[in-house]
Every structure is written in structure tokens, then in C-alpha cells.
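**Student:** kindly return the folded structure for what I paste below:
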Amino acid sequence: MTDTQQRYPFPALEHLPDDIRDTILAVQEKSGFVPNVFLQLARRPAEWRAFFAYHDALMLREDSSLSKAEREMIITVISAQNQCLYCVMAHGALLRIFKRDPLIADQVAINYRSAALSPRERAMLDFATRVNEASHTISDTDFEHLRAHGFDDEDIWDIASITGLFGLSNRIVAFTGMEPNPEFYLMGRQPRKKPAEA
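**Tutor:** This next block holds a predicted model:
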């Protein structure tokens, strides 16, 4: 086994509980493929449900002032810090799509401090980085700095929680040896082709 070889085989779709199988098939219908993380976590159905319930509560929350692009930016940056290729490629692809910028994911994954970001985005990522790498050093000064950039306490909770959830995800991906789906590499880099007219 190489260091990057998948260590846990994916379960067969037909052996999964109905709710998980139906969700995976719906994702496949929408995106054209099944992201490997859906299959990898499905080997433990209770954990799959818990992970995606928390994921959806954070990432699909409609009353958050964080944009979809900002949420994906957090994940891309902390996944790069944690050296998680799967999450950088998967969430970098979503970042490119939501931001409508084919360059942004690569820039923030390599060094967000040199990317063309707004002061708000930079403050958000500075905080996410602190939570990811040294959460025990968070102080009231960090909160004051974020508030000066328009974040309220609920936004700060979102930034920290997204960072925490994907820190967990990064570590599961690492020990399982999960690789990114090839489709992630090109998503959002080129304009989508329109279907041929009949």
C-alpha cells in the first residue's frame, strides 16, 4: 500500500440504508458524479448522518451573513493548512463556482495572505487560521477585530464551527487515504458548456 492508497473500500450503494442511498443518488443526479466522501463515510451510517446533518446546518444556513463563497474559502484555506488534498480540490471547486473566479481557489490554498481579497475576507481567514492552528490563543481582541469588519457573534461562531467541522473532515480523509474525484480538478475553471440545441 502506498501512502495515498485508499485504506477503506467504499460500501456498495445497494447495501446502504435507503435514506443514505437516496441522498447519494440525488447528489449524483445533480453533479454527474458521486463525491468520494459520501461513499467513504457511508460505511458507518450513523456517523454519515451526523456529519452531513452538521454540515448542512452550517453550510446551508440561510440566516447567516457569510456567503457561500466565504464559507468555501474558509474550508479551502484550512484544508490547505491541514494538507488535505481532497478537501482543497472539492471545496476549491465550489469556491471557484460561487466566486465566479477560476483563480481564487489556487491563490487562497497556496497563500491567502497574498491573494486579492477584501479586508473582510482576510480578517475572516486570519481568524479561521487561528482557530485551526491555535484555538487556545483566541482572545476578545480577535472578536473585536472581526466585529470591526462587520461580523457579529453568530458569524464568528459560524467561522469557528466551519473550521472545526472541516478540521475533523481533513483528518478523516487523511487516515483513510481518500483521493479527490477527478471531476473536481476542472470544475469552475472553464465556462460550462451549454447543451447542444436540438
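
**Student:** CA only for contacts and neighbour counts going forward, please
**Tutor:** Noted.

**Student:** burial count for Lys34?
**Tutor:** One correction, residue 34 is Val, not Lys. Using other C-alpha atoms under 10 Å, Val34 has 17 neighbouring residues.

**Student:** same deal with Leu66?
**Tutor:** Leu66: 19 neighbours (other C-alpha under 10 Å).

**Student:** contacts only, for it.
**Tutor:** Asp155 (C-alpha atoms under 8 Å, 6 or more residues apart in numbering).

**Student:** so which helix or strand takes in it?
**Tutor:** Here Leu66, judged by DSSP states H and E, is contained in no helix and no strand.

**Student:** relative to Arg130, how far out is it?
**Tutor:** 18 Å (C-alpha to C-alpha, to the nearest Å).

**Student:** got it, and Asp19?
**Tutor:** According to C-alpha to C-alpha, Asp19 stands 37 Å off from Arg130.

**Student:** in contact with Ser79, which residues?
**Tutor:** Applying C-alpha under 8 Å, 6+ apart, the residues near Ser79 are Leu85, Cys87, Val88, Ala109, Phe166, Gly167, Asn170.

**Student:** before we go on, could you also do this sequence so I can check it against the first one:
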Amino acid sequence: MSYLADPPESDPDVELLYAADRHRLGYVANYTRALAWRPSAVAAWAALNGAIKSTMDLRRYELATLAAARRLGSRYCSLAHGAVLREHFYDAETVTRIAGDHATAGLSPADAAVMDFAERVAGDPNGITAAEVEVLRGHGLSDPEILDVALTAAARCFFSTVIAAVGARPDPAYETALEPDLRRALTGSLD
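**Tutor:** Model prediction:
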């Protein structure tokens, strides 16, 4: 569901996008329905996002993405990436703590610094200083790894902005896939 009408499923490119979602998710995501009007843009986004993720540890990617999504106020992306963290890396209580205050959630200092940096990239990229980059180096991140975090957060800015602008609503599947307390933690302050 979004502000846009669904494109015609009879379009072969739209049909392919929908089939890919059904195969991967079991349903067509609301963001896919909205973006399917421009399949080439969806393909370009998938290629960019895939290139960014390909050089990163998935857990770090998801932590950085969640931090950027929360900073941007994106309910959809917060739910989606909180769900990945819940499914693959942490229990519900831990993801709830991460969403509430990652600095006190029991993450490693490096992971907390990554989330801090991703928030800054999403909220005030022009204010980032060399000292903030040095903090990441101090936690053992290489320059390419720091760039990965910046790319992750900046890409989330693009995607979250587009889906918000067209009114893509979080998929109903998050209502059943995530525990109520976790859903509230991921979206509560974003309502």
C-alpha cells in the first residue's frame, strides 16, 4: 500500500519484480508495488545496495542500516532491518535494547561506534569531523570499512526518502513476524 496505484501486473518487468518478491518473501512488498513503476530504477537500487553489502559483514550492515533508518524516522526500514537483526543475529530483547539505545544495549564498542557514525551520516553528514572517523579507526575499522558504513547510511537515506515520499507503508507481515515490544521499540518514537 502506498499513495501510488499499483502498476499493471501484465507488464513483464512488473511481473518479474513481483515474482521475485513472492519467491523471496512469500508476498509482494509494499515498496516493490510503489517502485515497480520504474523497474530500471529498482534494478539500479538493487545493484547499488548489493555492491555495498557485498563488502560488509551482514550484521554490521544491518546495524548501520537500522541506525540510519531510525535517524531518518523510517518506520518501514526500521521494521525491515530490525526484523533481519532479530531473525539472524539477536534475540528480541537485544534488538529491542538496540532500537531503544544502542549505546547501552550490550553491543561491542566498535558496533556502537558504527551505529553512532551511521546516525551522523543520515542526520548531519556535513558536520562529521576527522575526529569522528578516527573513533572508528580506534575501534579497528579500516578506511574501506568506514566507507562501507558511510555508503550504507547514505544509501538508506535515498531509499527511505523515496518510499516515504510515495507513502509506502510497512508490510503487514511485520505485525506477525515481530514481537509487539520489539515492533514498538523499532517504531514507537517514529509515530
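
**Student:** out of Asp19 and Arg130 of the first structure, which sits in the busier spot?
**Tutor:** Arg130 (17 against 10).

**Student:** excluding covalently adjacent residues, which one is nearest to the aligned partner of Glu70 of the first structure in the second structure?
**Tutor:** Using TM-score structural alignment, the partner of Glu70 of the first structure in the second structure is Arg60. Leaving aside its sequence neighbours, Arg60 of the second structure sits nearest to Asp111 (C-alpha to C-alpha, 6 or more residues apart in numbering; 7.1 Å).

**Student:** same check, this time on Ile74 of the first structure
**Tutor:** Leu125 (6.2 Å).

**Student:** to which residue of the second structure is the one you found aligned?
**Tutor:** Checking TM-score structural alignment: Leu125 of the first structure goes with Met115.

**Student:** what about that match, neighbour count?
**Tutor:** 26.

**Student:** wait, doesn't it sit right on Ala64?
**Tutor:** Yes: between Met115 of the second structure and Ala64 a contact is recorded at 5.1 Å, counting by C-alpha atoms under 8 Å.

**Student:** one step back: the residue nearest to Ile74 of the first structure contacts Glu72, correct?
**Tutor:** No: applying C-alpha under 8 Å as the test, Leu125 of the first structure and Glu72 come out as separate, 11.0 Å apart.

**Student:** in contact with the residue mapped onto Thr161 of the second structure from the first structure, which residues?
**Tutor:** Correspondence of Thr161 of the second structure to the first structure, assessed by TM-score structural alignment: Arg171. Applying C-alpha under 8 Å, 6+ apart to Arg171 of the first structure gives the contacts Cys84.

**Student:** try it again with 10 Å
**Tutor:** Ser79, Asn82, Gln83, Cys84, Gly177 (C-alpha atoms under 10 Å, 6 or more residues apart in numbering).

**Student:** ranking the residues you listed by neighbours, who comes first?
**Tutor:** Ser79 (26 neighbours).

**Student:** so what's the residue count around Gly127 of the second structure?
**Tutor:** Per other C-alpha under 10 Å, the neighbour tally for Gly127 of the second structure reads 10.

**Student:** list the buried ones in stretch 25-41 of the second structure?
**Tutor:** Val28, Ala29, Asn30, Tyr31, Thr32, Arg33, Ala34, Leu35, Ala36, Trp37 (16 or more other C-alpha atoms under 10 Å).

**Student:** tell me which of those residues fall in helices.
**Tutor:** Among the buried residues of stretch 25-41 of the second structure, DSSP state H puts Asn30, Tyr31, Thr32, Arg33, Ala34, Leu35 in helices.

**Student:** the fourth one touches Ser2, doesn't it?
**Tutor:** Just to be clear, that refers to Arg33 of the second structure. Yes: Arg33 of the second structure is within contact range of Ser2, at 8.0 Å (criterion: C-alpha atoms under 10 Å).

**Student:** mutual contacts of the two, please.
**Tutor:** In contact with both Arg33 of the second structure and Ser2: Ala168, using C-alpha under 10 Å, 6+ apart.

**Student:** against Arg44 of the first structure, how distant is the counterpart of Pro172 of the second structure in the first structure?
**Tutor:** In the superposition onto the first structure, Pro172 of the second structure corresponds to Pro182 when matched by TM-score structural alignment. Distance, Pro182 of the first structure to Arg44 of the first structure, by C-alpha to C-alpha: 24 Å.

**Student:** what is the burial count for Val135 of the second structure?
**Tutor:** Val135 of the second structure has 15 nearby residues by other C-alpha under 10 Å.

**Student:** aligned to Asp142 of the first structure, what sits in the second structure?
**Tutor:** Under TM-score structural alignment, Asp142 of the first structure pairs with Glu132 in the second structure.

**Student:** would you mark the buried spots in the helix or strand encompassing that match?
**Tutor:** Assigned by DSSP H and E, Glu132 of the second structure falls within helix 130-138. Across helix 130-138 of the second structure, burial judged by 16+ other C-alpha under 10 Å covers Val133, Leu136, Arg137.
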